[in-house]
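Build me a structure from this.
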Amino acid sequence: MDSSRRVLIVAYDNAQILDIASPSSALDIANWFGASPPYSIELGTLGGRATRSSAGIWVGGGQDLETVGGFLDTLLVVGGLGCEGAAADERLLAQVRRLAENSRRVASVCTGAYVLAAAGLLDDRRATTHWRWGERLAERHPSVAVDVDPIRIRDGNVYTSAGVTSALDLTLELIEDDHGPTLARAVARELVTQVHRPADQAQISLYLSAPPPEDRLVRDLMGYVVGHVAEDLSPSALAARAGVSVRHLTRLFGAHLATTPARAVRVARTEAAAQLVRNSGLPMAAIARRCGFGSAETMRQAFLDRYGVTGDTLRRMPDMPAPRVAPRHETLVP
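Below is the predicted model of the structure:
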């Protein structure tokens, strides 16, 4: 049995550099903290040549994919603007298929799912990708059950994740699967990030999905909603505040937020409640009242619908403890 876990990261021209850096850095830090067996991290490209990331930064060549042999613990394909070209490259697809057959698990970050799908590795599986690219992926590969709501999905030994920063969430999950939660939390702490987000957490926060600037009424109303979650935010109350009919308000929300006023309010209240659950010691019933929920049970169901976990589960996720094992090259860490 090998003394290390071989992880091969597959890159190509116009890949997203964070998709390469996040997994490799997190796995490297896991090694600092005594991952046993440790990870052996390799970068693979066609011909072993250097590749130019979409940011214009060149990433030095690594392993020639056509000559990589032996068993891999993890085959991970990155995403980026070059994903469509990569998914159309039969030489690359042939190597991804071959390597997947000799891998314990296969994963993709962001639009790396395009490559896995083109290689046939997502057929009859549920998968995710960056929310902006999901519809196109589903159209091209009807045999893949594409779901762009969660930030990552595991189907058997195949893992897919959403855009860019979810690469870190995915890698922390892999580390936890391999070595347990203590090491995963130590790595998260070293990276100055929270413990990895629940897999079913929605990709897009309401706070990040602002309506178009030209629609001032919807924008102003949502700003009011976010700042006054405990108040009466019924459709009739919001319509009265905006000086329009409930029917017109519903049309505006459908056109600019692709949802109803009631659902938008529920999401705003759920996200506000999530902040209080994580950052306060208030009882769930008190948080429910502060955030405009009729009861703690109503808030609990909202959490399940939005994040896939209850408020109690989110609160029980412990703070990241200080590492028990000092990094081997601690002097190099700022």
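
going forward, measure contacts between C-alpha atoms and count neighbours the same way
Fine.

Pretty sure Leu18 sits against Ser166.
No. With contact defined as CA atoms under 8 Å, Leu18 does not count as touching Ser166 (10.0 Å).

Could you point out the longest helix of the protein?
In the chain, taking DSSP state H as the definition, the longest helix is helix 261-279.

ok, and what's touching that helix?
The contact list for helix 261-279, computed with CA atoms under 8 Å, 6 or more residues apart in numbering, reads 206, 225-226, 229, 233-235, 249-250, 253, 282, 284, 287-288, 291-293, 299, 302-303, 306, 311, 314-315.

List the ones among those that fall in helices.
Among the contacts of helix 261-279, DSSP H puts 225-226, 235, 249-250, 253, 284, 287-288, 299, 302-303, 306, 311, 314-315 in helices.

Can you name the two of those residues that sit furthest apart?
Leu249 and Arg315 (35.6 Å; CA to CA).

the more surrounded of those two?
For Leu249 versus Arg315, the count of surrounding residues by other CA atoms under 10 Å is larger for Leu249: 22 against 17.

what's the closest non-adjacent residue to the more buried one?
Excluding its sequence neighbours, the residue lying closest to Leu249 (CA to CA, 6 or more residues apart in numbering) is Ala239, at 6.1 Å.

Now do the strand or helix carrying the one you found against helix 261-279: the angle between them, please.
Assessed by DSSP states H and E, Ala239 sits inside helix 235-242. Using axes from the mean of the first three to the mean of the last three CA atoms, to 10 degrees, the inter-axis angle of helix 235-242 relative to helix 261-279 is 100 degrees.

I'd like the structure of this one too, to check against the first:
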Amino acid sequence: MRPWAARRRLDGVSVRNVLFILYDGVVALDAAGPLEVFAAANAYAAGHPPATPDGAAYRIRTASAHGRAVRTTSGLTLSPDLDLQAAPLPHTVVVPGGSTAPDGSVVPDADAVAWLRGNARRCRRIASVCTGAFLLAEAGLLNGRRATTHWSRTAELAARHPGVRVEDEPIFVRDGRVWTSAGITSGIDLALALVEEDLGRDASLTIARHLVVFLRRHGNQQQFSTQLRAQSAERPGLREVQQWIADHPDSDLGIEALARRANLSPRHFTRAFTAETGIPPGRYVDRTRLETARRLLEDSTDSIEHIARRAGYPTQEAMRRAFHRTLGLSPLQYRAKA
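Modelled structure (predicted):
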């Protein structure tokens, strides 16, 4: 492997080398989304001195085994810049997710895993998108670390790699120098977070606006809502109750009130709701209210008292206890991290 400073300096300005590992069956958007963020960061850096002589904040390269063209899951063919085995050591390596085997399991690319096992520990940062986490785990890079992947694969990742502390809610997780993210678009969120670490918050917000994406979703944001997490009830009456809970978290959502709305007895309602959604109605309500409060803390400047009322909590203290029980943070601490 040729020597290549992971972080070069031109006229006193840092340039970070970023390497995207490609392989047959890679998901095109897993690579293209973060790549566009880094490219946009270069455009930002060019207009915000100090900048390198050519305006670049990042040297972006793609690589595959033997430099071969790769075919993505969508049928798109990508031509990498470099032979992976000869690629200079980068500051940041990004591993996109890929296709699955006929039985639905994830099969990590052997060449990519071999490179990661031999070289990634010398990189300053390691990042994966979606099922790219399986390649990091196979290379031993996630042992003892917190990590995430697409919600449909978290159980598989945990079963295959028990040494990894898998989290199924966040859109991305940082544990030291290793970053992992969930589904396709969360790779953009992760890349924006990396750019923010390097160039500052204004850069990440400007790039997010340019790419017309949500303004820097933080890693603790959930991969999907309570409504998506639970199964949709088969009975129209129960589906209407699910929607009512989401739209009216500050209403009376006790069992008796919800049962009346479904035209069922409380006992029958509780049994039917749990059977059809996979979660008891009380827990469903608790999750919906917490989710509502989290969203309001993230997206508004309303007072904690006002948010507690809008989310359906009887008091600020009740909301604080719910946050501590589930997230280990107070509402104010959660807002500070958002």
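
so what number do they get for TM-score?
Once superposed, the chains reach a TM-score of 0.84 (TM-score structural alignment, normalised by the length of structure 1), with 316 aligned residues with a CA RMSD of 2.7 Å.

thinking again about what came up before, okay, Leu18 and Ser166 of structure 1: which has more neighbours?
The residue with more neighbours, out of Leu18 of structure 1 and Ser166, is Ser166; 26 against 22, by other CA under 10 Å.

wait, the more buried one sits on Arg152?
Yes. Counting by CA under 8 Å, Arg152 is a contact partner of Ser166 of structure 1 at 7.5 Å.

which SSE is Asp168 of structure 2 in?
Here Asp168 of structure 2 is assigned to no helix or strand, by DSSP H and E.

Identify the residues contacting the equivalent of it over in structure 1.
Taking TM-score structural alignment, the alignment pairs Asp168 of structure 2 with Val148 from structure 1. Val148 of structure 1 makes contact with 128-131, 134, 162, 203, according to CA under 8 Å, 6+ apart.

aligned partner of His228 of structure 1 in structure 2?
In structure 2, His228 of structure 1 lands on His248 (TM-score structural alignment).

Trp131 of structure 1 matches what in structure 2?
When structure 2 is aligned by TM-score structural alignment, Trp131 of structure 1 is paired with Trp151.

Which parts of the stretch 1-150 of structure 2 are strands?
Ranges of strands within the stretch 1-150 of structure 2 are 7-10, 13-21, 58-64, 70-71, 77-78, 82-83, 92-95, 125-128, 146-147, based on DSSP state E, counting those that start in this stretch.

Rebuild the ones you listed as a markdown table, extending it with distance to Arg283 of structure 2.
Formatted as a markdown table, those follow (distance: least, CA to CA, whole Å):
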| stretch | distance to Arg283 of structure 2 |
| --- | --- |
| strand 7-10 | 49 |
| strand 13-21 | 42 |
| strand 58-64 | 46 |
| strand 70-71 | 44 |
| strand 77-78 | 46 |
| strand 82-83 | 51 |
| strand 92-95 | 36 |
| strand 125-128 | 32 |
| strand 146-147 | 26 |
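
Narrow the ones in helices among the contacts of helix 261-279 of structure 1 to just the buried residues.
Among those, those classed as buried by 16 or more other CA atoms under 10 Å are 225-226, 235, 249-250, 253, 284, 287-288, 299, 302-303, 306, 311, 314-315.

List just the nearest of those to Pro23 of structure 1.
Leu314 (24.2 Å).

now that closest one: how far from Pro198 of structure 1?
Leu314 of structure 1 is 9 Å from Pro198 of structure 1, where distance means CA to CA, to the nearest Å.

and what of Leu174 of structure 1?
13 Å.

Between the two, which is the more surrounded one?
It is Leu174, of Leu174 of structure 1 and Pro198, that has more neighbours when counted by other CA under 10 Å, with 19 against 16.

Which neighbouring residues are in contact with the closest residue to Pro37 of structure 1 other than its chain neighbours, exactly?
Distance criterion CA to CA, 6+ apart; nearest residue to Pro37 of structure 1, sequence neighbours excluded, is Ser4 at 5.0 Å. Going by CA under 8 Å, 6+ apart, Ser4 of structure 1 touches 36-40.
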